[in-house]
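Q: Predicted model and sequence follow; I will ask about them next.
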Amino acid sequence: MEEEQKANVRAVDRALDILLCFTDATDLGLSEIASRLSLHKSTVHRLLATLENKGFLIRDVQTEKYRLGFRVWELSANLSQNDDPATLLLPEMERLRDLVEETISLYVRDGNERIRVQAVQSKQPIRRVAPIGARMPLAVGASSKVLVAYAEPFILQEVISDPNWPDFVNKESFIEQLDQIRKQGFATSVEERELGTAAVAVPIFNRNGQLVASIAASGPSNRLTPEKMSQYAPYIMEAAYRMGKMMK
């Protein structure tokens, strides 16, 4: 009986892993999913069939590839706006985008990574494209530094002790940057994670004073210069203040 329960839990775990494969891909084939999860194709095929029958995945009969099904959207439609900053803060993000004319992204921390949970693309011909759902390390980038700078002290220790910490980032310099961020209220980055891009980010605190997210403006580094980022920082801080007042 115990072995059967373990098998059932393992099947659920693997099914969820399959769904998580679609956080960075629109459609995937059987072989691609099996390779990502290091599972036998036969095992993945059975789980895909179940997820398809339940409406969580849709299979294209021509390409034999899978994509997320309508059941996922039904679940997301029932998220409470009070619990979903990606929905609640979207109008403010759009207003901020129109003000600074750069791409606006909303990030939350998940372990030693940050996740882009919402983005509003710039209307500029040349712009930073920010895919929702992307995960990034907390060692580099303006929003990463904000999420660590204003987190509890033990979070910093977990981040800098991460075995995946990049060799090119000096830990002492990183900690010094966090002190400066807390003093000035915002963080900047220039080509830290991607060549040719820059970003300025500020924290969002809820009505209880708790850090809930980071909001950032990003764009080409030749347009979003250090001077421009300093100019935009007060606008982003003001928007972040309004956003925080909307969150419990």
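A: Yep, that arrived.
Q: Please make it C-alpha for all contacts and neighbour counts, starting now.
A: Will do.
Q: any chance you could map the helices in the chain?
A: For the chain, the helices defined by DSSP state H occupy 2-20, 30-37, 41-53, 70-77, 85-88, 90-100, 142-149, 153-160, 171-184, 226-245.
Q: Can you name every helix or strand that the shortest one contacts?
A: In terms of contacts (3 or more Cα pairs under 8 Å, 6 or more residues apart in numbering; DSSP states H and E), helix 85-88 is packed against strand 113-120.
Q: helices or strands up against the strand it packs on?
A: Applying 3+ Cα pairs under 8 Å, 6+ apart, we find strand 113-120 packed against helix 85-88, helix 90-100, strand 103-110, strand 135-137.
Q: tell me the most buried of these?
A: strand 103-110 (a mean of 25; mean count of other Cα atoms under 10 Å).
Q: Which secondary structure elements does it sit against?
A: Using 3+ Cα pairs under 8 Å, 6+ apart, strand 103-110 sits against helix 90-100, strand 113-120, helix 142-149, strand 211-220.
Q: Now distance to Glu3 too, for those, in JSON lines please.
A: Formatted as JSON lines, those follow (distance: least, Cα to Cα, whole Å):
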{"stretch": "helix 90-100", "distance to Glu3": "46"}
{"stretch": "strand 113-120", "distance to Glu3": "34"}
{"stretch": "helix 142-149", "distance to Glu3": "42"}
{"stretch": "strand 211-220", "distance to Glu3": "40"}
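Q: got another, please set it beside the one above:
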Amino acid sequence: MQNQPLARPPQYTIESVDSALHLLQLLRDHGSVRVKDAAKQLGVAPSTTHRLLAMLVYRGFAIQDESRVYLPGPGLGVMPIRASWTRALLDIAHPHLEVLSHSITETVNLMVRVGAAVRFLSTVQSENEERVSDRQGQVLSARRASGGKALLATVDERVLERLYRSAGSELSGERMTDAEFHAFQRELDTIRRQGFAINRQQTERGVCAIGFAIPGADDRPIAAFSIATPVSRFERVLSRDTVAAALQTRDAIHAELVEHGIRVSSGRVA
């Protein structure tokens, strides 16, 4: 196989983008970075490095531990979606989610599950002054996000064992103890009975969410959406009227997915 020539720097570089990409390489290759060390590597001020790392945390490409060291985030480890239906899903679901967000005045997110993670495809932000921020592009642990839980409640036991009890789950940091796994199974049973999942500040302090799985044309779950709100308004989101509105939205999206023949196994959109 012939060696590929090394890529040359572009004629016009964008320094902030280059620095962010360099940080991603440091996280990937070193496993952890401190602001001071990263700033030295990049040749920029620590304050600039801190802002860049904060954006990587926001987009799920880095996390910060208790000692203020930055580690690779789930966005660096999740595989590509590799599906031909995501664009059609967005086109169909987004208008319905906009209507729902406007009617309940809360932020609504659309996501898909990729292994043990969920990837946020779009966000419709609430018009409230106090609101949950944009999640588009972020990657979170599926077992903590409400939409991820709603999707995990639809898979069989073998998938759960592979995701959370296998050797691979230990490498990904998702492995559960026996007690944790059995407790999670009980939570999934509750989600199946009630038709939605709950996240009480499990992914972000001060933020709660309620999640619903969306079936595709073959009735298998293809995606999920969540209603995210500050904890102070969560009881209102859990009200019968809000849940009913969310279920109507789910059914409306499902009907359009059926009409267009969009399913998880679609090689192409019909």
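A: Nice, I can see it. The structure displayed is predicted, hence computed values, not measured ones.
Q: circling back: deepest of the helices of the first structure, which one?
A: Highest mean neighbour count of the helices of the first structure: helix 142-149, a mean of 27 (counted as mean count of other Cα under 10 Å).
Q: whereabouts in the second structure does that one align?
A: Alignment note (TM-score structural alignment): helix 142-149 of the first structure is matched to residues 146-153 of the second structure.
Q: Any chance of JSON lines for the helices and strands packed on strand 113-120 of the first structure, columns distance to Glu74 of the first structure?
A: Supplementary listing: these in JSON lines, determined by distance: least, Cα to Cα, whole Å:
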{"stretch": "helix 85-88", "distance to Glu74 of the first structure": "15"}
{"stretch": "helix 90-100", "distance to Glu74 of the first structure": "20"}
{"stretch": "strand 103-110", "distance to Glu74 of the first structure": "23"}
{"stretch": "strand 135-137", "distance to Glu74 of the first structure": "24"}
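Q: Tell me how many other residues surround the alignment partner in the second structure of Arg193 of the first structure.
A: Matched across to the second structure, Arg193 of the first structure falls on Thr203, judged by TM-score structural alignment. Counted with other Cα atoms under 10 Å, residues neighbouring Thr203 of the second structure total 17.
Q: returning to that earlier point: for Pro131 of the first structure, which of the helices of the first structure is the nearest?
A: With Cα to Cα as the measure, helix 85-88 is the member of the helices of the first structure nearest Pro131 of the first structure (13.3 Å).
Q: Which residue range of the second structure does that closest one align onto?
A: Going by TM-score structural alignment, helix 85-88 of the first structure sits over residues 89-92 in the second structure.
Q: Check the mean deviation of that stretch from the first structure.
A: Compared with the first structure after fitting, stretch 89-92 of the second structure deviates on average by 2.1 Å (mean Cα distance after the TM-score superposition for the first structure).
Q: What lies in contact with that stretch?
A: Residues outside stretch 89-92 of the second structure that contact it (Cα atoms under 8 Å, 6 or more residues apart in numbering) are Leu121, Ser122, Ile253, Glu256, Leu257, Ile262.
Q: now with 10 Å?
A: Applying Cα atoms under 10 Å, 6 or more residues apart in numbering, the contact partners of stretch 89-92 of the second structure are 86, 97, 110-111, 121-122, 216, 222-223, 252-254, 256-257, 260, 262-263, 269.
Q: ok, back up a step: right, and the helices and strands packed on strand 113-120 of the first structure - which one's nearest Ile155 of the first structure?
A: Evaluated over those, closeness to Ile155 of the first structure peaks at strand 103-110, with 10.3 Å, by Cα to Cα.
Q: Which residue range of the second structure does that closest one align onto?
A: With TM-score structural alignment as the criterion, strand 103-110 of the first structure aligns to 107-114.
Q: what's the mean deviation for that stretch versus the first structure?
A: Mean deviation of stretch 107-114 of the second structure from its aligned counterpart in the first structure after superposition (mean Cα distance after the TM-score superposition for the first structure): 0.5 Å.
Q: wait, which of the helices and strands packed on strand 113-120 of the first structure is closest to Tyr150 of the first structure?
A: Closest approach to Tyr150 of the first structure among these (Cα to Cα): strand 103-110, 11.3 Å.
Q: Now do the closest one against helix 226-245, angle only.
A: Angle of strand 103-110 of the first structure versus helix 226-245, following axes from the mean of the first three to the mean of the last three Cα atoms, to 10 degrees, is 60 degrees.
Q: so how far is strand 103-110 of the first structure from its chain's centroid?
A: Offset of strand 103-110 of the first structure from its chain centre (Cα atoms, centre = their mean, to the nearest Å): 5 Å.
Q: before we move on, what about stretch 156-169 of the first structure?
A: 19 Å.
Q: That one spans what distance, first to last residue?
A: 14 Å (Cα to Cα, to the nearest Å).
Q: and what of stretch 57-71 of the second structure?
A: Its first and final residues considered, stretch 57-71 of the second structure spans 9 Å by Cα to Cα.
Q: In the first structure, what stretch matches it?
A: By TM-score structural alignment, stretch 57-71 of the second structure lines up with nothing in the first structure.
Q: So what's the residue count around Thr225 of the first structure?
A: 19.
Q: right, and the helices and strands packed on strand 103-110 of the first structure - which one's nearest Ala201 of the first structure?
A: Using Cα to Cα, the nearest of those to Ala201 of the first structure is strand 211-220, at 4.0 Å.
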